[in-house]
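**Q** Got a sequence here, can you build the structure:
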Amino acid sequence: MPNRDCLTAPALAVVIPFYNEQDSVAALLTEVERALAGQIDYELIAVDDGSTDDTVSVLTLAAGRVANLRVVRLPRNRGQSAALASGIHAARAPLIATLDGDGQNPPADIARLVDAYRQHDPAGRCVVVGWRRTRNDSALRRLSSRVANRLRGALLGDGCPDTGCGLKVFARDDFLALPRFRHMHRFLPALFVRAGARVISVPVAHRPRRAGRSKYGVRNRLWTGLLDMAGVYWLQRRACRIEYEVDDV
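**A** Model prediction:
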């Protein structure tokens, strides 16, 4: 197991899941390196989620030239939640930043979310979530996301206007204490609220996909999303928070 000594671990781990993103990998990793070099002590963890294209080959080549890069490989496609959890579990840093592998969120915004986390965390635990106020997606995706966010906010009360944004910052230990299930990444703000954390939304840029194809659509998200939402609502209703004081004798 890696040495998690706080004196040797980096301050931040940037975790990026990739699934069949061979044309996006190299440019995105280089962009992260340029955005964070000299700004913060970080490690970069790229997770291959069982890709069937040349994503693994591109990651292998990148490992020799991109600073602080570690590659985690899943033997077959497990989904974004499993890929994120695998990368976060492998991280040595106490603070995590997540980023989608499609390159639509500029890595330059990572530092802004880290700053927001550091400003708010002393007052209590929090998760900082990117807010794509102006989205460069199809009209159908924008509409479906708007409806989903409103329904999710009304039912789960997470106070997050854009829970689907892949750019998030939170403590590693806080994430590892959350319940695990498929598609949990879509409900991270609600799960953090359930655990007693605050949700901080920070406006971020969003750009068109430069390469590859989206893995998500209305059809493959609607019914599973509704089922998952009902499950998270049940978890919230059954939350058990432990509060106690220890008296030294």
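**Q** only C-alpha atoms for contact and neighbour calcs from this point on.
**A** Fine.
**Q** Next, the contact list for the closest residue to R133 other than its chain neighbours, please.
**A** Leaving aside its sequence neighbours, R133 sits nearest to P203 (CA to CA, 6 or more residues apart in numbering; 6.5 Å). Taking CA atoms under 8 Å, 6 or more residues apart in numbering, we find P203 in contact with 130-133.
**Q** Please check those and keep the buried ones.
**A** Among the contacts of P203, those buried by neighbour count (16 or more other CA atoms under 10 Å) are 130-132.
**Q** Can you show me the helices along the protein?
**A** In the chain, the segments counted as helices under DSSP state H are 25-36, 55-62, 80-90, 110-120, 139-156, 172-176, 188-194, 222-237.
**Q** now for those helices, which one comes closest to R182?
**A** Nearest to R182, of all the helices of the chain, is helix 80-90, at 6.0 Å by CA to CA.
**Q** want to put them side by side, so please do this one too:
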Amino acid sequence: MTPQLPQISVVVPVFNEQDNVPPLVHEIVAALRGVVAFEIVYVDDRSRDNTLAVLRDLKAQVPELRVLHHTDQSGQSTAIRTGVKAARGAWVATLDGDGQNDPADIPKLIAERAKGSADVKLFAGWRVNRQDSGSKRWASKWANAIRARMLRDATPDTGCGIKLFERAAFLDLPYFDHMHRYLPALMQRAGWKTVSVPVNHRARTAGVSKYNNLNRALVGIRDLRGVAWLIVRSKRTAVEEV
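**A** Presented below is the predicted three-dimensional model:
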């Protein structure tokens, strides 16, 4: 018998998250098993702790789990793209590996997709009650305001890790480092609609953040200018088969 292909692939990029892996995997299973055919694709970005060993042990317990491993550390956007390319589902849900996104929100995004129009290719999580430090919330507020003014993507929160999007539409987007922070603008540039969905947000309970406000800001300025350039230079046309 041919195994059933997943309808949803849950892609989780991780770097040094050994203590967050088991609870998050079990939460994903609890949220989706019996609800939709799914797979979990973890992408280890060459962690220096026991993340990969923990994932290997979990594979024996969770048949839906697949594990990919970067031989060179490549960053979150590359890890997400690695997972999406390997995904077997037509739609992909992403989660940050730190446990701050709630897998119980994935069915909510799936429900939004079911009632949405066919030209909506991205359902983006919107953290309405962020559980980060005050400095992170302040930095995110200003970054979102600047991004919205430059890109006009009508998205209140592009930094939220939980998203649901069509795999084919994602793989058709231009790829660059940090692209995961600009998915709404890039999807809209490609001619698709996007929807923001309020989701839960949780405090980190283990491990440490891999970013700080300064490095986010320095990279973000350069990326914003690049994405704005892509939008200005884009050209789309309808195609008819004769």
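**Q** Distance check, the aligned residue in the second structure for the residue nearest to R133 of the first structure against T155 of the second structure.
**A** P203 of the first structure maps onto P198 in the second structure when the alignment is built from TM-score structural alignment. P198 of the second structure sits 11 Å away from T155 of the second structure, going by CA to CA, to the nearest Å.
**Q** one step back: would you format the helices of the first structure as CSV with mean neighbour count and distance to V47 of the first structure included?
**A** Converted to CSV, these look like this (neighbours: other CA atoms under 10 Å; distance: least, CA to CA, whole Å):
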stretch, mean neighbour count, distance to V47 of the first structure
helix 25-36, 18, 11
helix 55-62, 17, 9
helix 80-90, 21, 6
helix 110-120, 17, 18
helix 139-156, 15, 25
helix 172-176, 16, 16
helix 188-194, 23, 19
helix 222-237, 15, 24
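**Q** Can you tell me which residue sits nearest the middle of the second structure?
**A** Nearest to the geometric centre of the second structure sits T94, at 3.6 Å (CA atoms, centre = their mean).
**Q** who touches it in this structure?
**A** Contacts of T94 of the second structure by CA under 8 Å, 6+ apart are 10-12, 80, 161-164.
**Q** Just the ones of the residues you listed in strands?
**A** Members of the contacts of T94 of the second structure lying in strands (criterion: DSSP state E): 10-12, 163-164.
**Q** For those residues, which two are the farthest from each other?
**A** Farthest pair in those (CA to CA) is V12 and L164. Separation: 12.3 Å.
**Q** which one in the second structure is aligned with R152 of the first structure?
**A** Under TM-score structural alignment, R152 of the first structure pairs with R147 in the second structure.
**Q** cool, and R135 of the first structure?
**A** Using TM-score structural alignment, R135 of the first structure pairs with R130 in the second structure.
**Q** any idea how far the residue lying closest to its match once chain neighbours are set aside is from I106 of the second structure?
**A** Excluding its sequence neighbours, the residue lying closest to R130 of the second structure (CA to CA, 6+ apart) is H201, at 5.6 Å. To I106 of the second structure, H201 of the second structure is 13 Å away according to CA to CA.
**Q** for S133 of the second structure, same thing?
**A** 25 Å.
**Q** sorry, back to before: doesn't Q131 make contact with the residue nearest to R130 of the second structure?
**A** Yes: between H201 of the second structure and Q131 there is a contact under CA atoms under 8 Å: 6.2 Å.
**Q** which of the two has more neighbours?
**A** Taking other CA atoms under 10 Å, H201 of the second structure and Q131 do not tie; H201 has more neighbours (21 against 15).
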